[in-house]
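Colleague: No letters, just coordinates:
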């Protein structure tokens, strides 16, 4: 299932660049510092990325945390496909494996990582999935882009960039590991239709 706020495409996009590769790196570095400051260090942290790009960002975030604190923060992935509330309306994508670190999530501070926060429905699904795995002490949300338009009362704790958009626009995140380049672009309705 392809979310409307993130496109899977390796080819360069149309639209305008709103975050360059350097901007993405700086945003993740800042988020790492914010997480460590809020948590007063890296104790009991577990970072879980929401596939696909959230998982990639989670691994980068853990590397940024290690650069600051010189500790290995456990990292994994949390697939939310079967917890989504729109399975009947959209074709389902193949489920990705959920990988929980050996330390588990019970009594840990879990940082969920995703590329774009839009309606909040993916995060709601992630919270449901996480609840089936264990009972964290706290759950925090880190996103590269918050584009607004929430349909649920969910907000990110750590945001790389707040990017107000129109409903007709799409935010296209490309990461080197998945797409061969790092950038975030906004595509308008005509550009989305022409893809």
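Modeller: Sure thing, it's come through. Treat the numbers as computed from the prediction; the structure is a model and nothing was measured. Numbering: from 1, shown residues only.
Colleague: Going by C-alpha atoms from here, please, whenever you check contacts or count neighbours.
Modeller: Fine.
Colleague: can you map out the strands along the chain?
Modeller: Counting by DSSP state E, residue ranges of the strands within the chain are 16-19, 45-49, 75-77, 109-117, 138-146, 158-162, 170-174, 183-187.
Colleague: out of those strands, which comes closest to residue 97?
Modeller: Proximity to residue 97, assessed across those by CA to CA, is greatest for strand 75-77 (7.5 Å).
Colleague: One more to weigh against that first structure:
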């Protein structure tokens, strides 16, 4: 397998900044906004976007991370657990949610995340932000905020590297 870097650190940072500005414009600041990152890499991206929002708007935005494993359609035994302790739970009722993930592919992870969010409460709106949209949807799901569209072949994979886990920021196509 070979890896081809398609976003370097600077490009990834610009993409996150662009997403942040689009979130600000769509939400007229940050009032009633909650960022929800899909574990694992979406969680780190959500925190980065929240930090940028705070720098730009002077508002601290709540960030929550969800584990959608038990809401996936390929898991037979659901226990409806999000793996959240009380400190991690944020009241999402009547809030404007921005669901954040690293890569949008088939849409199945996002569908599971939507089920998980509705399990927690009834938000006012849910928007989707992804660092990379690679196409090949199996469900009618689209992102509201996209850092970069990267068309791929079905057999290729997108690998998002984040400093917090991988020691550097980049996006690679794995052939």
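Modeller: On my side now, so go ahead. Note that this is a predicted model, so its numbers are computed, not measured.
Colleague: Switch the strands of the first structure over to a markdown table; also include distance to residue 130 of the first structure.
Modeller: Compiled in a markdown table, those are given as follows (distance: least, CA to CA, whole Å):
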| stretch | distance to residue 130 of the first structure |
| --- | --- |
| strand 16-19 | 30 |
| strand 45-49 | 10 |
| strand 75-77 | 11 |
| strand 109-117 | 9 |
| strand 138-146 | 9 |
| strand 158-162 | 19 |
| strand 170-174 | 25 |
| strand 183-187 | 28 |
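Colleague: Switch those over to TSV; also include mean neighbour count and distance to residue 87 of the first structure.
Modeller: Formatted as TSV, the entries for the strands of the first structure read as follows, by neighbours: other CA atoms under 10 Å; distance: least, CA to CA, whole Å:
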stretch	mean neighbour count	distance to residue 87 of the first structure
strand 16-19	16	31
strand 45-49	27	21
strand 75-77	22	20
strand 109-117	26	19
strand 138-146	22	23
strand 158-162	20	27
strand 170-174	25	21
strand 183-187	21	25
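Colleague: Out of those strands, flag the one nearest residue 35 of the first structure.
Modeller: Taking CA to CA as the criterion, residue 35 of the first structure comes closest to strand 158-162 out of these, the separation being 7.6 Å.
Colleague: After superposing, tell me the mean distance of the closest one to the second structure.
Modeller: Superposing on the second structure places strand 158-162 of the first structure at an average distance of 0.3 Å from its equivalents, by mean CA distance after the TM-score superposition for the first structure.
Colleague: List the contacts of that strand.
Modeller: Residues from elsewhere that reach strand 158-162 of the first structure, judged by CA atoms under 8 Å, 6 or more residues apart in numbering: 24, 27-28, 30-31, 34-35, 141-148.
Colleague: and which of the residues you listed is nearest residue 63 of the first structure?
Modeller: Closest to residue 63 of the first structure, out of all of those and judged by CA to CA, is residue 28, at 9.6 Å.
Colleague: After alignment, which residue of the second structure pairs with the closest one?
Modeller: Using TM-score structural alignment as the criterion, residue 28 of the first structure maps onto residue 16 of the second structure.
Colleague: got it, and residue 73 of the first structure?
Modeller: Residue 73 of the first structure is assigned residue 61 in the second structure as its aligned equivalent, the criterion being TM-score structural alignment.
Colleague: And for residue 16 of the first structure?
Modeller: Residue correspondence, TM-score structural alignment: residue 16 of the first structure in this structure matches residue 4 in the second structure.
Colleague: Its match and residue 160 touch, don't they?
Modeller: No - between residue 4 of the second structure and residue 160 no contact is recorded; they are 11.7 Å apart, counting by CA atoms under 8 Å.
Colleague: joint contacts of those two?
Modeller: A shared contact of residue 4 of the second structure and residue 160, defined by CA under 8 Å, 6+ apart, is any residue touching both; here these are residue 172.
Colleague: List the contacts of the match of residue 16 of the first structure.
Modeller: Under the criterion of CA under 8 Å, 6+ apart, the neighbours of residue 4 of the second structure are 172, 173, 174.
Colleague: quick one: the first one from residue 6 of the second structure, how far?
Modeller: In this structure, residue 172 of the second structure and residue 6 of the second structure are separated by 5 Å, where distance is defined by CA to CA, to the nearest Å.
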